[in-house]
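Visitor: Sequence first, predicted model second:
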Amino acid sequence: MTSVHHPFDTRIFYKEIRTLATNGYDVTFIAPHDHDECVDGVRIRAVPPVSGKLRRVMGMGWRLIRTALQEPAELYHIHDPELLLWAQILRLRGRTVIYDMHENVPQDLKHKAWIDPRLRKTLSALYQLMERLLLQGMPVIFAEDSYGPHYQWHRGPHETVLNMPLANQLLAIHKEPNPHPALGYIGDVKPWRGSTVTLEALAILKSQGREIVWECVGQLTDVQRQSMEQFIHQHGLNKVNLHDRLKPDVWHPIIARCHIGLAVLESLPNHVNSYPTKLFEYMALGVPVIASGFPLYKEIVEGVGCGLTVNDPNDPQELADCIVQLLDNPEEARAMGQRGREAVRKHYRWDVEAHKLLKFYANLLDIQS
């Protein structure tokens, strides 16, 4: 169940749900959507989406739980902190609820731009207190290794299921590179995820006579799109393509044709301490990467030798220099891409995480029986 994510979210639908469904589980997915449907053997029960955070937490949460109560399931798997309180209704009725923790919310609250800086620590502490109450005995799936140390107080069943790429699908894709120098990005499109610094770097390169394609694939708010299009128009960046959200089988070949994949994220707790799935997706497609120089990222990028890192993810000149370095050295860039692809083939794959998910489910069902 989710009140926030797209019904075809990569981690939730294409990885976890598909893994469960192909291994004999009868899965119903309750999510914001405009119609009920059955996809890949999974029944999607649509709950009409609402706008506004408060309305989503209150109205959407209740409608999701009300729908869930109509489903006689053995396990209920939630993906949003907004649903933690509502999930207690299911627990009070004897249902087993799993919480899939995609982000370390207490750490994230300390850096939210929309929260008054004077209130951030207090809100973080209050949220931690709420978690301690609501997560007692609840099975938890951590999406990152870094979350566990913050939750040593948790006494319920838990497992870490990393958001690794669907390697087999990605490794099977081989595309001729774009005839024009091209950057690729996949993920939510936000300033703190590199949208602004990338446009600024492209403007620098345009002033040097370099016209570069940017295939930007990911969810955009209307405000963000308007802001980016205004910058694009002002600087004559005619080769920037804002694709919005696309299904994997559509964006895979688009990114595979790019010369560089971007994972230049700002220094926020949920970035610094979390693997960016896009990094492994670029690697699997054989695309060399430019990533933020956080220790966790450098361990992968420099350890594998699959790209470059920037010391300051907000410095467009440094990013522009890295782009030029890779574009002007195509043989080395190609070798980086191949090293990344081989590393995914051997190590960084969803298959391993899928096994952990299935074992976790099986253990919970054994406890119930």
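Guide: Cool, the structure landed. Residues are numbered from 1 along each chain as shown.

Visitor: alpha carbons only for contacts and neighbour counts from here, please
Guide: Noted.

Visitor: Not counting residues beside it along the chain, what's closest to Leu268?
Guide: Leaving aside its chain neighbours, Leu268 sits nearest to His111 (7.1 Å; criterion: CA to CA, 6 or more residues apart in numbering).

Visitor: That neighbour: neighbour count?
Guide: By the criterion of other CA atoms under 10 Å, His111 has 17 neighbours.

Visitor: Ok, Lys346 next?
Guide: Residues lying near Lys346 (other CA under 10 Å) number 9.

Visitor: check contacts around it.
Guide: Neighbour list for Lys346: empty [criterion: CA atoms under 8 Å, 6 or more residues apart in numbering].

Visitor: Okay, it and Val301: tell me how far apart.
Guide: Distance, Lys346 to Val301, by CA to CA, to the nearest Å: 15 Å.

Visitor: quick one on the thing from earlier: so is the residue nearest to Leu268 in a helix, a strand, or just coil?
Guide: Following DSSP: H, G, I helix; E, B strand; the rest coil, we place His111 in the coil state.

Visitor: what about versus this one:
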Amino acid sequence: MHALVATVVHHPEDARILHRQVRALLDAGHSVTYVAPFRACNVTPWSELTAVDVPRATGTRRLGALREARAALAEHAPRADALIFHDPELLLALPRRRPVTVWDVHEDAAASLLTKPWLPKPVRRPLGPVVRGFERGAERRMHLLLAEEGYRDRFRHTHPVVPNTTYVPERPPRPPGTDRVVYLGQLSMARGAAELVELGGLLRPHGVRVEVIGAADGETRQLLRQAQQEGKVHWYGFVPNDQALRMVSGALAGISMLRDAPNYRHSLPTKVVEYMAHGLPVISTPNPPAEALVTGRPNGHCGMVVPFGDASAAAEAVLRLRSDPGLRSRYARTGHAIAREEYHWPVQAKAFVRRLEEWVLGSPEVQSESAPRPALVPRHDRTRMGNRQDTGLSSGLA
């Protein structure tokens, strides 16, 4: 099977897209052409796949990226068995002639409009029904994969769920430490960037630093730069997922300060599972799925829940964990055990690949295994990217 994978919004090294789904396809013996904004993000693609570079869609600058993506997809789709795309924007760029097509639904797109700083406030709510209409149309024309069980109610039909799990090591690399807390993931005001900065200021006098790993949107970039200069946080920017997970290991706690936004109420933050997987106690706001996981399990808690927007309560939780080695060790053990048993990605990877294979085999247009396949090359010379000599992704964290 040859898969054509596309995004113009996400970073090319997005954990769900590259380190989980593409990795799973390659490990299963399939080939991949990956359409993504490599140069815009200064990324060298893996030598194992065919890379097609397109501009990145950011803020109000999206039409050019969609035009380039449409041309790239039109060129490569006829030679693929499956097209998997990851942005609702790409619904506007799909070619007419295409193979089995799958939309991987990462978020509640309509609800997320309410937190997009680049959209004028007067149009955010009215655009919601328009996006819902696109979702209903997509159901009739293609397959859908959902990243969360909570997304099912948005659609009229039943669609398979491929949850945002992670690679869980058999044992945590290091026990939780005492001098730093970490945040891993995208950064925005709705994701609690201001609260992280405030938390850093509160913990600094106590000798605990706040490390922030992830790309920030335009609204929060200056806030984080200023906080970095003032020593309130250590902001590393975007770090590939495999490296970022090594960085969080050994921290005192992993933190999630999501605000109470509609598009987060039905989504489990992947970062919470990643903290648990690496033996970190979790400190989270009461986002319902996160709260149920962190403090709602009969087999024990793996962290603490603090009120929305309350950096002072988060600081108190951090200091309590630092002063109680037995508590943080218990949270770390419980979280890792739950993650290993229920959220280990290889289990989901097999189901993901099998579902795609079933859809492709069920298509009347699929090529026979003996049919010759044209050579796949990047769109034109400017899309030829250098090879990564050592991917370090054959096993373990990817």
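Guide: Cool, the structure landed. What you see is a predicted model, and the numbers here were worked out from it, not measured in a lab.

Visitor: Hmm, the residue nearest to Leu268 of structure 1 is touching Leu119, no?
Guide: No - assessed by CA atoms under 8 Å, His111 of structure 1 is found out of contact with Leu119, at 10.5 Å.

Visitor: surely Glu148 of structure 2 meets His159?
Guide: No - counting by CA under 8 Å, Glu148 of structure 2 stays clear of His159, with 10.6 Å between them.

Visitor: neighbour count winner among the two?
Guide: Counted by other CA under 10 Å, Glu148 of structure 2 and His159 do not tie: Glu148 has more neighbours, with 19 against 15.

Visitor: need the contact list for that one.
Guide: Glu148 of structure 2 makes contact with 106, 161-164, 266-268, according to CA under 8 Å, 6+ apart.

Visitor: any idea what it aligns with in structure 1?
Guide: Correspondence of Glu148 of structure 2 to structure 1, assessed by TM-score structural alignment: Glu144.

Visitor: Show me which pair in the contacts of Glu148 of structure 2 is furthest apart.
Guide: Spatial extent of the contacts of Glu148 of structure 2 (CA to CA) is set by the pair Val162 and His266 at 14.7 Å.

Visitor: Between these two, which is the more surrounded one?
Guide: Neighbours per residue, other CA under 10 Å: of Val162 of structure 2 and His266, the larger number sits with Val162, 22 against 18.

Visitor: Need the nearest residue in space to that one, chain neighbours excluded.
Guide: Closest residue to Val162 of structure 2 apart from its sequence neighbours, by CA to CA, 6+ apart: Ala147 at 5.2 Å.

Visitor: Contacts only, for the one you found.
Guide: Neighbouring residues of Ala147 of structure 2 by CA under 8 Å, 6+ apart: 104-107, 161-164.

Visitor: make it 6 Å
Guide: 106, 161-164 (CA atoms under 6 Å, 6 or more residues apart in numbering).

Visitor: for Tyr185 of structure 1, same thing?
Guide: Contacts of Tyr185 of structure 1 (CA under 6 Å, 6+ apart): 216-217, 261-262.

Visitor: just those now: which is nearest Ser3 of structure 1?
Guide: Of all those, Ser3 of structure 1 sits closest to Val217, with 22.3 Å by CA to CA.

Visitor: so the closest one makes contact with Ile186?
Guide: Yes - in this structure, Val217 of structure 1 is within contact of Ile186 by CA atoms under 6 Å, at 4.8 Å.

Visitor: So the two - more neighbours on which side?
Guide: Ranked by neighbour count (other CA under 10 Å), Val217 of structure 1 and Ile186 place Ile186 first, with 26 against 22.
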